[in-house]
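A.B. asks: Test case, fold it:
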Amino acid sequence: MITLNDTTMQVLLVALIALPLLGAAAVLLPRVPAWAGVAVTGAVLAGTLVLAAAFDHDDPAAVQAESDVPWIPALGVRLHFGVDGISLPLVVLTALLTFLCALYTLVRPPEGPRPAAFTALMLLLEAGTLATFAVLDLVLFFLAFEMVLVPMYFLIARWGGAGREAAAWRFVLFTVTGSVVMLLGLLLIGVRGGTFDMVALAEADGAGLSHATQVVAVLAIGLGLAVKTPMWPLHSWLPDAHTAAPTAGSVLLAGVLLKMGTYGLVRIALPMAPEGMETFAPYLGAFAVTGIVYGSLACLALVRRGAGGDLKRLIAYSSVGHMGFVLLGISTLTATGVNGALFANVAHGLITGLLFFLVGALKERTGTTDLDGLAGGGGAALYGRTPRFGGLLAFAAVASLGLPGLAGFWGELLALLGAFHPADGLSRPAFLTYTAIAAFGTLLTAAYLLLVVRRVCMGDAPGERAGGVEGAGGAGDVEGALPDLRAHEYAAFAPLVVLTLLAGLWPAVLLDLTDPAVQHLLPGAVR
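C.D. replies: The predicted model follows:
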């Protein structure tokens, strides 16, 4: 543990948001070395670890490292920052994934224009995401939420693969439309509540907001956040964006950007408009379990032989299902369910981030992510050709399906337990039905991920299929020799593996942070 005074904590949190902005400008200057982006993201990661170590873990429900100064007095908008047990894990996750992406792209820069511009956009993305999780003012939340759209658009449109421009435009169109609707809801809560301060509004538990106001506000805010989550049926931008995005873009999109939507539901809608959330909770649960089953069925369709399925697209659809568990947990309005949602958020960021890293590395080796192309002879045989790489891909797959002992298990379990005993006032028969459907979804998830492992990792090596000795094809030849894990890949992948194991074997490391904060935010909590 590290002890820092309040002023130092405040300065540290603001510096963590400002440093990527300064770094984005610095890396574009002439003669700045290519490793500057790694240095900046490494400094941000080190700062978040110091912040986490200095955080008062005995009182995670309290807002810490809090700074609050006027910004636009005429509108009552303030520069209000702080973190608690809900936002701190997401701040650390954002800093970690951005650092790993910068490290990975330093060695394997994406194809396209200036690598320095790519790094600058990643740093802008990091600044906006960190700000989203740290701001405590509704107007600032909206500005930070929107800040990430521009860099992600250019990461996809300029450094993406086939269909990148259409995918980038679709991403922007969906998210901007959702954000406009969300802004109306945020303004409604701020104006009717008399303040834009998120702490004050949360402590009021909806006081001063009529039932009708809360319902309209949750509908507007929920629609905007549901697009970013993404919730079925507002998910259709996601598969195209992931398929076209470069590896680092896919990792950040899945690992941190999707979390902004569910974080907003927990931070804003749940405590500030509890009656509105209670009204929409059954519908949210229904959309959540539909997304779980839909995402799994889409993955099963992509993985079958002859379907021409793309592995990146399959993982994108898997995110629709996994984020369905997050939404299901939130819809229960219980501490168990919401804690499960927050745990699943972090677990999904670690596991899916690792999966997208691995698929990107696989494409570098083979030149394709097409499942039929990879497994043309019955299986890509990664176990035999690249045993460490194949084993790591299988590890990520079983972690994603929720194997006990790994991070993916606890979030799904707690979400199901929350749905089994939803909050008072919600229909238990309806949520028991959701529990059964979601549990069936876990079976479908296991089915398609095990099929992925079978088709990509198992099978006979190319030489064995022909009954002879394997040829010495190049690294980009699907039927030739493939290099196993490289040094920079070990460095980028190992932290995600370790944290997936740590969160799975010691879930209290996260739950001890989130549970007091969730109890504090839930309607009717003792302040």
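A.B. asks: going forward, measure contacts between C-alpha atoms and count neighbours the same way
C.D. replies: Will do.
A.B. asks: For L416, which non-adjacent residue is closest in space?
C.D. replies: Closest residue in space to L416, ignoring its immediate chain neighbours: T435 at 5.7 Å, by Cα to Cα, 6 or more residues apart in numbering.
A.B. asks: for the one you found, helix, strand, or coil?
C.D. replies: helix (DSSP: H, G, I helix; E, B strand; the rest coil).
A.B. asks: residues contacting it?
C.D. replies: 416, 419-420 (Cα atoms under 8 Å, 6 or more residues apart in numbering).
A.B. asks: Where do the helices of the stretch 401-527 of the chain begin and end?
C.D. replies: 407-420, 428-457, 462-465, 487-505, 508-521 (DSSP state H, counting those that start in this stretch).
A.B. asks: Of those, give the one that comes closest to A207.
C.D. replies: For A207, the closest of those is helix 508-521, at 14.0 Å, according to Cα to Cα.
A.B. asks: ok, back up a step: let's have the contacts of T435 in a markdown table, adding distance to A162 and neighbour count.
C.D. replies: Below are the contacts of T435 laid out as a markdown table (distance: Cα to Cα, whole Å; neighbours: other Cα atoms under 10 Å):
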| residue | distance to A162 | neighbour count |
| --- | --- | --- |
| L416 | 38 | 26 |
| A419 | 41 | 29 |
| F420 | 44 | 20 |
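A.B. asks: I'd like those residues as JSON lines, with distance to I189 appended.
C.D. replies: Shown next, in JSON lines, are these (distance: Cα to Cα, whole Å):
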{"residue": "L416", "distance to I189": "31"}
{"residue": "A419", "distance to I189": "28"}
{"residue": "F420", "distance to I189": "31"}
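A.B. asks: structure for this one too, so we can compare:
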Amino acid sequence: MTDFPFLVAMIAVPAIGAAVVAALPRGRELLAKQLALAVSLVVLVLAVLAAVAFDTGGDRFQLTHSWTWIADFGVSFAVGVDGIALVMLLLIGVLVPLVIGASWEDGPGADGGAPDADGGAARSRSMRFFFAWLLLLEAMMVGVFAATDVFLFYVFFEAMLVPMYFLIGSFGGPRRQYAAVKFFLYSLVGGLVMLAAVIGLYVVSNSQLGEGTFAFDALRQLDIDPGVQKLLFLGFFVAFAIKAPLVPLHTWLPDSAAEAPVGGAVLLVGVLDKVGTFGFLRYCLPLFPDASRYFAPMVLVLAVVGVLYAALLAMGQSDMKRLVAYTSISHFGFIALGIFAFTTEAATGAVLYMVNHGIATGLLFLVVGMLIARGGSRQIGDYGGVAAHAPKLAGAFLIAGLASLALPGTNSFVSEFMVLIGTFPERPVYAILATGGIILAALYILLMYQRTMHGPARGVVAPVADDEHTPSGAAAPAGEPTGAGATAVLTAPVGTAVRFSDLSRREIAVVAPLVVLILVLGVQPQLLLDFIEPAVIATLSDLGATR
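C.D. replies: Next up is the predicted model:
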């Protein structure tokens, strides 16, 4: 079973599926959805089988396959996973089918994204390409976590920008073009800086080994001069810090996450941003150990500033999607803190946090998208008393919020606790300061939940005067959700109940797996820790850390 090319298949299947979905004729949007869902489920099955085949007590990198790609430059199409990469592949396998399911009924535009401007033909075309871009993004995300050749990693790192750019720019909100360009430019600049460091690594390997190589195992054996290490470290670090993102390189994320369609936002914050923190662990620490220790105090300061600064900004947001984006920046500060504390417990907690954050924030973004699809507004102040009309939606919102603030019993608590308890013995000041982020998280999450779900009905939930409602048979306002699952917002005369629909069976099927994972991993984190801890120990041993 271990000889089966699981990783190659996980890259090839969604890439081929994307091409097939995009090539479908107009008017076949239902088939496009069905094919996209089927392909994503195949990838999920492959990810689960790969986890079953993975031996937690075996070699560091497993399920490896390699083919020569550019022989003259020592480039190979080489893939393999350690426990850190494997749990990220499992996260991708879980999230993509749920994103497709969440976008099934209404498609792009249902959550405030770009509405169709030219009728059914445009909707059919956009639906096909929307799901095709999602599948291509899945292939690129798998590739970036599975690559064991540094040049191949760089190729996937840059290539995954393209589908996300089009998901934001073609299917996002009113400021989608600005957000897409900002996302692309930030990421591209970071990638170009990293390319210079990749070339530098090749030159160093050529001088020490007699021939250049991009193979990770060969590169981590190099004895690089500490001064050169610092320069190469910074090249990789800038790219990963932008992607993570760490303050002050974070400003692209709130715009991108707010304007992206909810499905795109889930994958952007839930998976793509983890490439940055994954890069710290996979490349910065093992390849540049001296530089990592030298720059660790700077990174720890940035991490703690990010935890507190982003949490304060989240409290001041009136846009729900921007608020969730800022909470993610704060959480990424915790992850970076755990990585650069250089202890096994903190780093293991950081990797677990990468997965748990994707689950909790993925659910939060999905529920927020469902709320926006019903109310037609992203503003917190436009909602109130939703729980009385949609108790299932309110319940899912509550669980997602409690997981995001790391309530004991939810998955995020275990990872956040491990980060703090692992950091404190070595870096007590940073751990104490970061604890303030927990208090702020409780405030911004509970305030958002209280204002939207409870209290008197108001805004899009409250009844309105007779002269304000849409006459019977009139068309809904542009951009309002219509059809199956649509809600009567601002249409009821005074004295009548406003219909704010609860979760449909399809939506329940989308949120239920994430709710289950939040609860199961909250009480049984060992399911993932068995994969993560051996890989973390091996990574820190490259760094020379013994604790």
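A.B. asks: TM-score, when you put one on top of the other?
C.D. replies: The TM-score (TM-score structural alignment, normalised by the length of the first structure) is 0.90; 495 aligned residues with a Cα RMSD of 2.1 Å.
A.B. asks: now the residue mapped onto L447 of the second structure from the first structure, nearest residue through space, not along the chain?
C.D. replies: The alignment partner of L447 of the second structure in the first structure, by TM-score structural alignment, is L451. Nearest residue to L451 of the first structure in three dimensions, chain neighbours excluded: V303, at 6.9 Å (Cα to Cα, 6+ apart).
A.B. asks: Ok, A434 of the second structure next?
C.D. replies: Leaving aside its chain neighbours, A434 of the second structure sits nearest to V304 (5.5 Å; criterion: Cα to Cα, 6+ apart).
A.B. asks: Map the one you found across to the first structure for me.
C.D. replies: Using TM-score structural alignment as the criterion, V304 of the second structure maps onto V289 of the first structure.
A.B. asks: Kindly report the same for G338 of the second structure.
C.D. replies: Alignment note: G338 of the second structure maps to G329 in the first structure; criterion TM-score structural alignment.
A.B. asks: And S76 of the second structure, by the same measure?
C.D. replies: So, by TM-score structural alignment, S76 of the second structure is matched to R78.
A.B. asks: Identify the residues contacting that match.
C.D. replies: Contact partners of R78 of the first structure, counting by Cα under 8 Å, 6+ apart, are 68-72, 137, 140, 197.
A.B. asks: between those residues, which is closest to T243 of the first structure?
C.D. replies: Using Cα to Cα, L140 comes nearest to T243 of the first structure of these, at 31.1 Å.
A.B. asks: count of neighbours near the equivalent of that closest one over in the second structure?
C.D. replies: Under the alignment (TM-score structural alignment), L140 of the first structure pairs with L152 of the second structure. The tally of other residues near L152 of the second structure (other Cα atoms under 10 Å) stands at 21.
A.B. asks: so what's L152 of the second structure up against?
C.D. replies: Contacts of L152 of the second structure by Cα under 8 Å, 6+ apart are 75-78, 144.
A.B. asks: picking that back up, give me every residue that touches the match of V304 of the second structure.
C.D. replies: By Cα under 8 Å, 6+ apart, the contact list for V289 of the first structure reads 324-325, 328, 434, 437-438, 441.
A.B. asks: ok, how many other residues are close to the aligned partner of G279 of the second structure in the first structure?
C.D. replies: Superposed on the first structure with TM-score structural alignment, G279 of the second structure falls opposite G264. G264 of the first structure has 21 neighbours, counted by other Cα under 10 Å.
A.B. asks: For G264 of the first structure, what is the enclosing helix or strand?
C.D. replies: If you go by DSSP states H and E, G264 of the first structure is part of helix 258-264.
A.B. asks: what does that helix rub up against?
C.D. replies: Helix 258-264 of the first structure is contacted from outside by 129, 132-133, 145, 224-230, 326-327, 342, 345, using Cα under 8 Å, 6+ apart.
A.B. asks: that older thread, which residue in the second structure lines up with the residue nearest to L416 of the first structure?
C.D. replies: In the second structure, T435 of the first structure lands on A431 (TM-score structural alignment).
A.B. asks: what does L19 of the first structure give?
C.D. replies: Using TM-score structural alignment, the partner of L19 of the first structure in the second structure is V13.
A.B. asks: I figured F171 of the first structure was touching Y153, is that so?
C.D. replies: Yes - counting by Cα atoms under 8 Å, F171 of the first structure touches Y153, with 7.3 Å between them.
A.B. asks: V32 of the first structure is nearest to which of the helices of the stretch 401-527 of the first structure?
C.D. replies: Closest among the helices of the stretch 401-527 of the first structure, using Cα to Cα: helix 487-505, at 21.6 Å.
A.B. asks: That closest one vs the second structure, mean deviation?
C.D. replies: Aligned to the second structure and superposed, helix 487-505 of the first structure gives a mean residue distance of 1.0 Å (mean Cα distance after the TM-score superposition for the first structure).
A.B. asks: That helix to helix 508-521, inter-axis angle?
C.D. replies: Note on geometry: by axes from the mean of the first three to the mean of the last three Cα atoms, to 10 degrees, helix 487-505 of the first structure and helix 508-521 are set 60 degrees apart in direction.
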